[in-house]
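S.K.: sequence and predicted structure are below.
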Amino acid sequence: MSNNTNKSAFIATGLMLFALFFGAGNLIFPASMGQQAGNHIWETMLGFLITGAGLPLLGVIAVGYSNSRDLQQLASRVTPWYGVIFTVALYLAIGPLFATPRTATVSFEIGVLPFLGDDASATVKDTALRVFCLFFFACSYWLSISPGKLVDRIGKILTPILLLSIAILVLTAAIKPMGEPAAPTDAYQTGAFAKGLIEGYGTMDALASLVFAIIVIDAVRAMGITDSRQVLSLTTRAGLVAAGCLAVVYVFIGYMGATSVAGIGVQETGAAVLSQSAGHYFGHFGKILLAVIVFLACLSTAVGLITSCAEYFDRLLPNRLTYGKWVLMFTLVSFGFANFGLSAIIKFSVPVLMLLYPLTVAIIALAFLDNLFGGKRIVYICTILGTLPIAILDGWKTAHSMLDGAKDGLVMQIDSTLKTILPFYSSGLGWLLPAVVGFVVGFALSKTMKTESK
């Protein structure tokens, strides 16, 4: 492959990866965060970029660096059964149960619902949601059925249109800001950097990075590149393109949010910030522009999730269903769950994500540190054993708090105690110290044990 072809390939692959990552949540979170951070926007944004763009980049590189066939092989370094359970849980969570249906419902609520009018009845809205989801998932199915064409269909077609649409809105806001950034809200008065770190988790791209990395690696290999070093190099450069695009978009949207308070006031959600900002600058055309942005962002993410899930389960359960039938199944299941609406999807997904996120970050870190401890299984086991209890508690606590009248249960008592004794627990990073302790214990034990294969 020539240098020019190589360069074109990693740019197109990087743009495809950006589009797969960039869903509606990536628009909403920085817009809302910008309004709340106010004149602390740059400190907050630095933290947000680390977890919102940096962690996904590390996740993509980690899979390539580990030379693993897929996420299951990487997670199986803990134990084979853990590898299967963790991988299946992650794929289902960011696939047909939660994230994929959410792409359709978010796209509907931001891009379609405003055009129905405030006086539209619940029946009309429900019917419109079903019709839109049918169209949305029909498009997703068509794009997903031929994964070998993802680079051409997404990286070379959808992504440039998406980036152009976003650029029109955010550059206009940057050139003609509505006013100066307002004073930060109470939550951002102090510790804005740490707050930005936690807000970056909301994108969930670190979870998706372990899934999308396989699509990138397969796309690279489909170009005729088989040498592991070249695959890692091209995957890394594609990841840098994607993370760079994410970072630029986040900065501009965050700044637009920070300067929008003077023109549209403080809004409850990032969706409202985007909608009213688009209307402020472009009137009715602004709503259409925002609808296009959100639809393209959600569609490309849905395609990546459906494709990844279908490819994984096709490998996990060979000779059961063809790839095309897995795509059809996950598309139909996603369509079914999408009809429950956005609020229900978010309510049931948050506890699962609170459980999976710390385990995902731990796996990414272990993949990079593997050579340090010679790939000893005991280090993987001890690190996950340190991380898992707090991850379970975070998920349990989140689910428990959603139940009426359940504020004084045992889980809340444990939660109250840990807030006083465990560093970073109140900030949502309580799993960090136990994970480090587990790693240190595992590393010490590995020195006293015979060398074992990975």
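M.R.: Happy to help now that I have it.

S.K.: CA only for contacts and neighbour counts going forward, please
M.R.: Will do.

S.K.: the closest residue to residue 321 other than its chain neighbours in helix, strand or coil?
M.R.: Spatial nearest neighbour of residue 321, chain neighbours left out: residue 314 (6.9 Å); criterion: CA to CA, 6 or more residues apart in numbering. For residue 314, the reduced secondary structure class is helix; criterion used: DSSP: H, G, I helix; E, B strand; the rest coil.

S.K.: structure B:
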Amino acid sequence: MKDLQDLNPNPLRKRDYFVVSSMLFGLFFGAGNLIFPIHLGQLAGSHWVLATLGFLVTAVLLPLLSVLAVAVTRSEGVYDIGKPLGPVFALVFMIMIHATIGPLFGTPRTATVPFSVGVQPLLPASMAHVGLLVFSVVFFGLAFLISFRESNIMTTIGKVLNPLFLLLLFSVFLLGFSHPMGSAADQAATVAYKHASFFNGFLQGYNTMDALAGLAFGVTVVTAVRQLGKTKPSSNAKVTAKAGVFATAAIGFIYVVLIWLGTTTLSTYKVSADGGVAFNQLVTYYLGGFGHALLATLLTVTCLTTAVGLVAAFAQDFHKHFPKVSYRTWLGFMCLASFGTANFGLDTIIQWSTPMLMFLYPFAMVLILLSVFSPLFDRDPVVYALVVGFTTVPAVLDMVAAFPPVVSQSAFGQALGTFQAHVLPFASLGMDWVAPAAIGAVLGLGYHFLRPVLGRTRATSSEKE
């Protein structure tokens, strides 16, 4: 099919690239991205450099690959990434991804995390539930209003919310650089990081699962770039790829600084229970009582940008494939469902949605890698089918292992766990999909490249007969 022509034939300005990159940064960077690196720095101590390198490989490179997968294949979202396996698989995969990182897991947490870390400590215990109710009404109300007009998303996140977040965050960085709490090189590492700091950092980044978000945000980024006049698929893909590089490079820089800051806190504090506590200690050390207010603001702003991305991507993808329901109706449904989950059973739903997340992640990883390298094998459906087929077994095993004890600790669950631990390499690291996927890739690529040779051989044999 011939490419559409750009509505804007001129090269984008640097300012346009900044806004798109800023928007993508804001979509990716949630509360976990802010607090995980701080805690990693505390755990790694003087081994923070190697731990950081491992963390960057998976927490920066994998999300970048998910954006590049959208760009390379000229996709418009999750559906197109799975399309080589057929429309049914693509649609089911899209629904499961959006449901899991949307109303069943990801989006409700964008409201509960800033509330529990930033607001709840200031409230009496008896007001916690009412406080969450009010906070989440305002939070998802803002997410709905920002996303109500698709053209507002890039402007609000790229020009307002994300620059505000970065300004506040860099003020903390300035304090940390000008008056460091201690020397990162002199801090003791925890046992796990003394001998395997790179690999433990690698696993910490892998477990952020930001690659899923990158696939979901693809439709939002592509739509935003179109609004700048880059409607030609090839032009849109180039802008999307460049924005992905700029955004993830900025995220990587912030990770390095956060991990270093986390390490320096060990001069004053012990290793904290989690990154939220560690970040609170950091800002309180520098700013006293105002520090907690700053932390609450940082978490709320960064979670709001992610929430906007998730609800908008959900509505855009579902409206595209179920067009009888309008974008705004899907948007309202997503916000209401996320509000309900956040207030009436988040913990229970997380227990049962986490297994789905563990089931989907191996598929997302292999589809991202296949998409990035798809020009090498012409997006051959056979290659896709073999890789995804071999990935299914470890994905199912990961899902069963993540279920609540009533399933995972049953005789059936324990039998599968034993099989997984003894048969699949890297199972203890949560990467048991790698070896089966590699086998599927070898078989699929072998078939793809040998098929023409075999075809010519058969043709020659037929002619001789």
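M.R.: Here it is on my side, so go on. A quick note: this is a predicted structure, and the numbers were derived from the prediction, not measured.

S.K.: so what does the residue nearest to residue 321 of structure 1 match up with in structure 2?
M.R.: Superposed on structure 2 with TM-score structural alignment, residue 314 of structure 1 falls opposite residue 319.

S.K.: do residue 265 of structure 1 as well
M.R.: Residue 265 of structure 1 maps onto residue 270 in structure 2, by TM-score structural alignment.

S.K.: same check, this time on residue 286 of structure 1
M.R.: Residue 286 of structure 1 maps onto residue 291 in structure 2, by TM-score structural alignment.

S.K.: and for residue 171 of structure 1?
M.R.: Residue pairing (TM-score structural alignment): residue 171 of structure 1 is matched to residue 174 of structure 2.

S.K.: what's the mean gap between the helix or strand where its match lies and the aligned bit of structure 1?
M.R.: In this structure, residue 174 of structure 2 sits in helix 162-178 according to DSSP states H and E. Mean deviation of helix 162-178 of structure 2 relative to structure 1 after superposition (mean CA distance after the TM-score superposition for structure 1): 1.4 Å.

S.K.: what sits up against that helix?
M.R.: Outside of helix 162-178 of structure 2, the residues within contact range by CA atoms under 8 Å, 6 or more residues apart in numbering are 22-23, 25-26, 257, 261, 283, 286, 294, 298, 301-302, 305.

S.K.: contact partners for residue 76 of structure 2?
M.R.: 70, 218-219, 222.

S.K.: which stretches in the stretch 301-450 of structure 2 count as helices?
M.R.: Under the criterion DSSP state H, counting those that start in this stretch, the stretch 301-450 of structure 2 contains helices at 327-343, 346-372, 381-402, 405-408, 411-423, 434-464.

S.K.: other SSEs contacting the third one?
M.R.: Put plainly, it is helix 381-402 of structure 2. helix 346-372, helix 405-408, helix 411-423, helix 434-464 (3 or more CA pairs under 8 Å, 6 or more residues apart in numbering; DSSP states H and E).

S.K.: for those, give me TSV that also has mean neighbour count and distance to residue 328 of structure 2.
M.R.: Formatted as TSV, those follow (neighbours: other CA atoms under 10 Å; distance: least, CA to CA, whole Å):
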stretch	mean neighbour count	distance to residue 328 of structure 2
helix 346-372	20	25
helix 405-408	14	38
helix 411-423	14	42
helix 434-464	14	39
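
S.K.: could I get the ones you listed as a markdown table with distance to residue 119 of structure 2?
M.R.: Shown next, in a markdown table, are those (distance: least, CA to CA, whole Å):
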| stretch | distance to residue 119 of structure 2 |
| --- | --- |
| helix 346-372 | 18 |
| helix 405-408 | 32 |
| helix 411-423 | 39 |
| helix 434-464 | 41 |
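
S.K.: wait, residue 152 of structure 2 touches residue 146, no?
M.R.: Yes - with contacts counted by CA atoms under 8 Å, residue 152 of structure 2 reaches residue 146, the gap being 6.3 Å.

S.K.: so those two - more neighbours on which side?
M.R.: Shown here are residue 152 of structure 2 and residue 146; by other CA atoms under 10 Å, residue 146 has more neighbours (22 against 14).

S.K.: so what's the aligned residue in structure 1 for the more buried one closest to, chain neighbours aside?
M.R.: When structure 1 is aligned by TM-score structural alignment, residue 146 of structure 2 is paired with residue 143. The shortest distance from residue 143 of structure 1 to any non-neighbouring residue, by CA to CA, 6+ apart, is to residue 303 (6.4 Å).

S.K.: what residues are up against that neighbour?
M.R.: 20, 140-141, 143-144.

S.K.: from residue 149 of structure 2, how far out is the aligned residue in structure 2 for residue 324 of structure 1?
M.R.: Under the alignment (TM-score structural alignment), residue 324 of structure 1 pairs with residue 328 in structure 2. Shown here: residue 328 of structure 2 relative to residue 149 of structure 2, a distance of 8 Å by CA to CA, to the nearest Å.
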